[in-house]
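Participant: Below is the structure, and that's it, no one-letter string:
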């Protein structure tokens, strides 16, 4: 549905379908990031939505991210920050589906794996069955393959809801894992593909800590602001309306299935970018990269950070990677999943909106205490 038809449907159907003057369901809070409307029903210009997506704290965080690799060790730059940003992109795709579309998919690492395997098969590696295509073509086909896989998963799962969607996406992820594990002709079985490294461009080794960090950071920022922009665009607002009340949106003339499949396409592209970066980070891809544990880990990362905010998956990825990296110094490596499980349960029990929700709750309590002390004076 075009933007013009979207505005016409929202304005003409406001009274009959229970929408208020700002095109949000009566009795509900306006979806996060929804565009404000003028009196004529027109949305604000694109540049205004981009301006609103960037706030002062974004600038402060960006400066810190740019300075970080020059003050941190190569280990922290590559192993912690680079890995966290790549994993955050995959978790961001899940946050987009669940937070804005109400669709929890356990197949996002599968989508990332499709892109990663396609890159390894078409590009160069130490495995003889790699085709050695030029890297620009291999990357583009890998992103297209991951997006197409996500569309297929979405087309099969969007007609279900709740636990059924979770089980369908989990079944697809497990099926892809066993396909990679048992197929030697295309996927090289349990050995996978080794030495899959980023290409040398402009004489730069993009797998070195600082270049790789800035590569991942630029793509992570692009994904973050793209999600922020889409959330304020007509498609994003319609998707949030479908999340809240699909029957009402269908009555207004929206194709609910098409919107949900399109959301899977957007999420698939984001996850595919993360999958390519993870292959370059690890230097390899094997069936273990798309195993059941990683399907669950992506969900854990998204929930840890917060499923309602685009920055949440990156915060969750940082916590996950830090625990994965340094928990071995406190407990046995085999008990890492126990630490993650305890942290996951604590977040779910005390802050359903993840670390961001916990921070917002603490900040509200501090502000409340300050206001009380001021009134007593």
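Facilitator: Nice, thanks for sending it over. Note that the structure is a prediction, hence the values are computed from the model and not measured.

Participant: from here on, contacts and neighbour counts on C-alpha atoms
Facilitator: Will do.

Participant: Let me know whether residue 176 touches residue 111 as I believe.
Facilitator: No - at 9.6 Å, residue 176 and residue 111 do not qualify as touching, with contact defined as CA atoms under 8 Å.

Participant: Strands along the stretch 51-200 of the chain, start to end?
Facilitator: Secondary structure of the stretch 51-200 of the chain (DSSP state E, counting those that start in this stretch): strands located at 193-194.

Participant: Which of residue 176 and residue 111 has more residues huddled nearby?
Facilitator: More crowded of residue 176 and residue 111, by other CA atoms under 10 Å: residue 111, with 33 against 19.

Participant: Skipping its backbone neighbours, what lies nearest the more buried one in space?
Facilitator: Distances taken as CA to CA, 6 or more residues apart in numbering put residue 146 closest to residue 111, at 5.2 Å, once the chain neighbours are dropped.

Participant: A further structure is provided below for comparison with the first:
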């Protein structure tokens, strides 16, 4: 019911928003929110902060570019019905491999391992010209056709992104309630007890990372269609840090808070130029992030939840009196 309550106004957004707000703000925020959701999922239910989620999104994005239409003359064109599942499968496999490598790591060690993987992938895409076209990457990655236009048009892309975001949220909710999801949470809370019971912890960890690859890969595909290109800049240290900032702003322990953090980040990114020089954006986002951490250590989502509880508590008290 809560999800339907949020979805209803979002479905009506194209009726009141112009193409700028619809495409540059809301659609972009939803895409970044999907990728950040994969990070929040791992942080919330596995207890691992991964810096490799942009890498997983990049794997799917490069797959769409390599096996789909582009203007660089590189790749193997395949039907869309094959390309999308293939891109998602590759992202899941990449997630599973990262999970296996990082299976024994927690805290700062998991952060460093996944960051090293993300940076390594960035330099690999920049230097490899056979699969990734090096520094230039792929351009002209046109979204699928839709009548006289394509899915890259403002309204169709918005609805497609909203649909994918909704599916991702529902999948996360279903996964964490499944036996495998419960095992993942058990690894987070008491891995020693699982081992004492004879239950290996590797499989749940690898499965959680693979599932996060599915979510991040979905955002990566949409991001390539949104940008109509992908390059090493798409998987560099900048985007990696941006996704972390988005997750922290919304609430690292609240998966759906990823979308809250994304909308705040995108609004600041677009309109900060009206207040400060563009070169000082990192300073502004750093100040905003610091203020949010001080005022709401668990993110804006937790802050909203606490306020809602206080309002309900105040209303209940007033009714009793």
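Facilitator: Structure received. Everything numeric here is computed off the predicted structure, so don't read it as measured data.

Participant: quick one on the thing from earlier: number of nearby residues for the residue nearest to residue 111 of structure 1?
Facilitator: Taking other CA under 10 Å as the criterion, the count of residues near residue 146 of structure 1 is 31.

Participant: Tell me which residue of structure 2 matches up with it.
Facilitator: Using TM-score structural alignment, the partner of residue 146 of structure 1 in structure 2 is residue 91.

Participant: Kindly report the same for residue 215 of structure 1.
Facilitator: So, by TM-score structural alignment, residue 215 of structure 1 is matched to residue 160.

Participant: Kindly report the same for residue 155 of structure 1.
Facilitator: By TM-score structural alignment, residue 155 of structure 1 lines up with residue 100.

Participant: what's the neighbour count on that match?
Facilitator: 17.

Participant: gap between the residue nearest to residue 111 of structure 1 and residue 223 of structure 1?
Facilitator: 16 Å (CA to CA, to the nearest Å).

Participant: Likewise for residue 291 of structure 1?
Facilitator: For residue 291 of structure 1 relative to residue 223 of structure 1 (CA to CA), the value is 25 Å.

Participant: same check, this time on residue 136 of structure 1
Facilitator: To residue 223 of structure 1, residue 136 of structure 1 is 20 Å away according to CA to CA.

Participant: When those two are compared, which one has more neighbours?
Facilitator: residue 223 (23 against 11).

Participant: Helix or strand for the more buried one, just tell me which one.
Facilitator: helix 209-232 (DSSP states H and E).

Participant: Against structure 2, what's the mean shift for that helix, could you check?
Facilitator: Compared with structure 2 after fitting, helix 209-232 of structure 1 deviates on average by 0.6 Å (mean CA distance after the TM-score superposition for structure 1).

Participant: In structure 2, what stretch matches the helix or strand just after that helix?
Facilitator: Where DSSP H and E defines the elements, the next helix or strand beyond helix 209-232 of structure 1 is helix 234-244. Per TM-score structural alignment, the counterpart of helix 234-244 of structure 1 in structure 2 is residues 179-189.

Participant: Can you list the buried residues in the matching stretch?
Facilitator: Buried residues in stretch 179-189 of structure 2, counted by 16 or more other CA atoms under 10 Å: 180-181, 183-188.

Participant: Same question for stretch 13-22 of structure 2.
Facilitator: For stretch 13-22 of structure 2, using 16+ other CA under 10 Å, the buried residues are 13-14, 21-22.

Participant: What's the local residue count around residue 6 of structure 1?
Facilitator: 17.

Participant: Can you say which helix or strand has it in it?
Facilitator: Short version, using DSSP H and E: residue 6 of structure 1 is in helix 3-12.

Participant: which part of structure 2 lines up with that helix?
Facilitator: By TM-score structural alignment, helix 3-12 of structure 1 lines up with nothing in structure 2.
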